[in-house]
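> Pasting the sequence and the predicted coordinates here, then a few questions.
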Amino acid sequence: MKRPAVVIACGALIVTLAMGVRQTFGLFLPEMSAALDIGRGTFGLALAIQNLLFGLAQPFVGAIADRHGAGRVVAFGAILYALGLIGAAMASSAFSLHITFGVIVGMAQSATTFVVVLGAVGRVVPEAQRSLAFGIVTAGGSLGQFLIVPAGQMLLGDFGYQTALMVLAGTVAVAAALSVGVAGKPQPIRSDQPIGNALAEAISNRSFLLLTAGFFVCGFHIAFIATHFPAYLADKGLGTAIGGTVLALVGLFNIFGSYIFGLWGDHAPKKLLLSGLYATRGLIIVVYLLLPVSTLSSLVFAAAMGFLWLGTVPLTSGLIGQIFGVRYLSMLYGIVFLSHQVGSFFGAWMAGVLYDITGNYDAAWGASIVLAVIAALLHLPIRAVPVARLQAA
């Protein structure tokens, strides 16, 4: 078995590349929409399909990783990811964009991001340190956003979207080499529980269902802001260059947020941290919308949302491991993450459709606030105690 430090480091780097590239996609909306002569709703649908396939494939990909190890899954996913980006660069219609940017890239992301990587990490890290380890890996996704989004903005401005996508394809392909660090077939962990029993146990558990419902909101928030916030700022007269800056700032502050929430998760009730995180998101959105939109207010908003951006990941995955154990962590977290990606589908697509209908993002902002309140309430009744099977063991 590999040393935990090796698995954590390689896992964090894989997520850095995969998530960093993913967070650039909103920057491509204005130029690709114009080049392909499609509306924002149509472009948003491509990213919505991507988010949905990312989630739909996740439980199955997670189950494969639980059985055969994360290494092969990540290597295959990284190559598929690169091919999807190359295909998107060559797309000539909405249909081809939906297949490449949507279906192919979405399925590839399911094999190269949190569910598979956190499953590998969870098996080599003691339970008392697991939430912190998850926070470190999650911070890798934010580091990628901080480093790769500005690079994507520069490539887009200097060379156009086709060259930018080709370079990003080469970047994400590096994750295939890093997959060696998370390779290795998982060993059974104190349980011979059949996979069907594990599924039935989770689906019949009220806390699992509440976690699943709450994660929908996280997906909606992240996809809406990542996809449409740069365009929203351009509509408000702040130009297009600020889009890369605000997304990079989100990534920078989420490095700290992911680490800190991961650390807190080992010392405080995770469900209360999650509830407070969602409630704070809603409050920040309300304050931002009440103030005049300016460069300063937008940068402060990006920093504040960035701190809360992916702090949900170590807390949610940590709760799943705490309640059900880690034998099927990738699969069970994959099911919860599917809800996240359904939320992402609506965050990316619905906001674009509403914009095309009304000419603004007011309804999407309003939905974000209401959903934040709902998520804050959903997490309060969760019982963060091991299931009876683990207690008996």
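It's in.

> hey, let's count contacts and neighbours off CA atoms from now on
Fine.

> if I look at Tyr328, how far off is Asn197?
Using Cα to Cα, to the nearest Å, Tyr328 is found at 11 Å from Asn197.

> of those two, who's got more company?
Between Tyr328 and Asn197, counted using other Cα atoms under 10 Å, the more crowded position is Tyr328 (25 against 10).

> Is that one in contact with Val61, as I believe?
No - with contact taken as Cα atoms under 8 Å, Tyr328 and Val61 are classed as non-touching, separated by 11.8 Å.

> Identify the residue nearest Gly11 in space, chain neighbours excluded?
In space, Gly11 comes closest to Val117 once its chain neighbours are excluded; the distance is 5.6 Å by Cα to Cα, 6 or more residues apart in numbering.

> ok, that neighbour - how many residues close by?
31.

> Next one: Ala120 relative to Ala248, how far apart?
Ala120 is 28 Å from Ala248, by Cα to Cα.

> put this beside the first:
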Amino acid sequence: MRAALREAFGDRSYLLLHAGFFTCGFHIAFLVTHLPGEVHLCGLPPEVASWSLAIIGLANILGSLYAGACVSRYRSKYVLAIMYGSRAVLVAAYLLAPRTELTFYVFAAGLGFTWLATVPPTAAIVGKLFGVRYLATLFGMTLLSHQIGGFLGAWLGGLVIVRFGDFGWMWYADMVLATAAALINLPIREAPVTKALAPA
């Protein structure tokens, strides 16, 4: 196990995967924690937030299934790059759109489709790099990075709203991080790192 962890954390592609998944956690936790507050700031009724979160959950099912199907047909790093890039586009579109109920519902549907759709390609890349013997542990470590990003997304969102009275800086940060995540996934290698850890 120690050898597998040393091997993994010494691999550039694995570290890039961590960085991308970190931004995923940041994005998800910020939105699920502070979307109701954003709805309130826009002067819309609380049920808009409830419906938006429900739409995210429903779209997440479809997006995760679709991502799993894409992994079997396309290179996983490109699936991830498209998922992260689409988040940046969605946030930009939201910032430019009028703050209406329809805007929130369309935004929620788009975000939900990419919500946990990053999990199948991320796990697939870990498996391609190191095989399945330590897949649970090595994917679990990427999930730790995801959760650290999630903590920062929720926490910083609270700091920003207290300091500035709106979530403007968080939206911009989210857009920049999503763009960065899309780009850093492109150089990821999907070939086995070593024969010792690769699938038989």
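On my side now, so go ahead. Only a predicted model underlies this, so the values are computations on that prediction, with no experimental measurement involved.

> Okay, and Ser86 of the second structure sits in which element?
Assessed by DSSP states H and E, Ser86 of the second structure sits inside helix 76-96.

> same question but for Gly239 of the first structure, I mixed them up
For Gly239 of the first structure, there is no helix or strand it lies in under DSSP H and E.

> Tell me who's in contact with the counterpart of it in the second structure.
Counting by TM-score structural alignment, Gly239 of the first structure lines up with Pro45 in the second structure. By Cα atoms under 8 Å, 6 or more residues apart in numbering, the residues touching Pro45 of the second structure are Val39.

> just the one 10 residues further on next, same as before
For Ile55 of the second structure, the contacting residues are Tyr105, Ala108, Ala109, Gly112, by Cα under 8 Å, 6+ apart.

> Need the counterpart of it in the first structure.
Using TM-score structural alignment, Ile55 of the second structure lines up with Leu249 in the first structure.

> what does the helix or strand just after the helix holding Ser86 of the second structure contact?
As assigned by DSSP H and E, the chain's next helix or strand after helix 76-96 of the second structure is helix 101-114. By Cα under 8 Å, 6+ apart, the surrounding residues in contact with helix 101-114 of the second structure are 44, 48, 51-53, 55-64, 83-84, 87, 90, 94, 97.

> By how much does whichever helix or strand comes after helix 101-114 of the second structure deviate from the first structure on average?
Downstream of helix 101-114 of the second structure, the next assigned helix or strand under DSSP H and E is helix 119-130. In the superposition against the first structure, helix 119-130 of the second structure averages 0.9 Å from its aligned positions (mean Cα distance after the TM-score superposition for the first structure).

> which residue numbers in the first structure go with the next helix or strand after helix 119-130 of the second structure?
The element immediately downstream of helix 119-130 of the second structure (helix or strand, assigned by DSSP H and E) is helix 135-164. Under TM-score structural alignment, the counterpart of helix 135-164 of the second structure in the first structure spans residues 329-358.

> Would you mark the buried spots in the matching stretch?
For stretch 329-358 of the first structure, the neighbour count (16 or more other Cα atoms under 10 Å) marks 329-355 as buried.

> And it, how far out from the chain middle?
How far stretch 329-358 of the first structure lies from its chain's middle: 10 Å, per Cα atoms, centre = their mean, to the nearest Å.

> do the same with stretch 158-169 of the second structure
Stretch 158-169 of the second structure has its C-alpha centroid displaced from the chain centroid by 22 Å (Cα atoms, centre = their mean).

> re earlier: does the match of Ile55 of the second structure belong to a helix or a strand, and which?
Element membership of Leu249 of the first structure [criterion: DSSP H and E] is helix 241-265.

> Ser64 of the second structure contacts Pro121, doesn't it?
No - assessed by Cα under 8 Å, Ser64 of the second structure is found out of contact with Pro121, at 9.8 Å.

> Looking at these two, which one has more neighbours?
It is Pro121, of Ser64 of the second structure and Pro121, that has more neighbours when counted by other Cα under 10 Å, with 24 against 21.

> The more buried one maps to what in the first structure?
Using TM-score structural alignment, Pro121 of the second structure lines up with Leu315 in the first structure.

> doesn't Arg130 make contact with that match?
No - between Leu315 of the first structure and Arg130 there is no contact under Cα under 8 Å: 10.0 Å.

> What ranges does the stretch 51-200 of the first structure have for its helices?
Remark: helices assigned in the stretch 51-200 of the first structure by DSSP state H, counting those that start in this stretch are 58-68, 70-89, 94-97, 105-110, 114-122, 127-159, 161-178, 195-203.

> For Ala59 of the second structure, see how far away the spatially closest residue to Ala97 of the second structure that is not a sequence neighbour is.
Using Cα to Cα, 6+ apart and skipping the chain neighbours, the partner closest in space to Ala97 of the second structure is Thr103 (7.0 Å). Applying Cα to Cα, the value for Thr103 of the second structure to Ala59 of the second structure is 15 Å.

> could you list every residue that touches Val39 of the second structure?
By Cα under 8 Å, 6+ apart, the residues touching Val39 of the second structure are Pro45, Pro46, Val48, Ala49.
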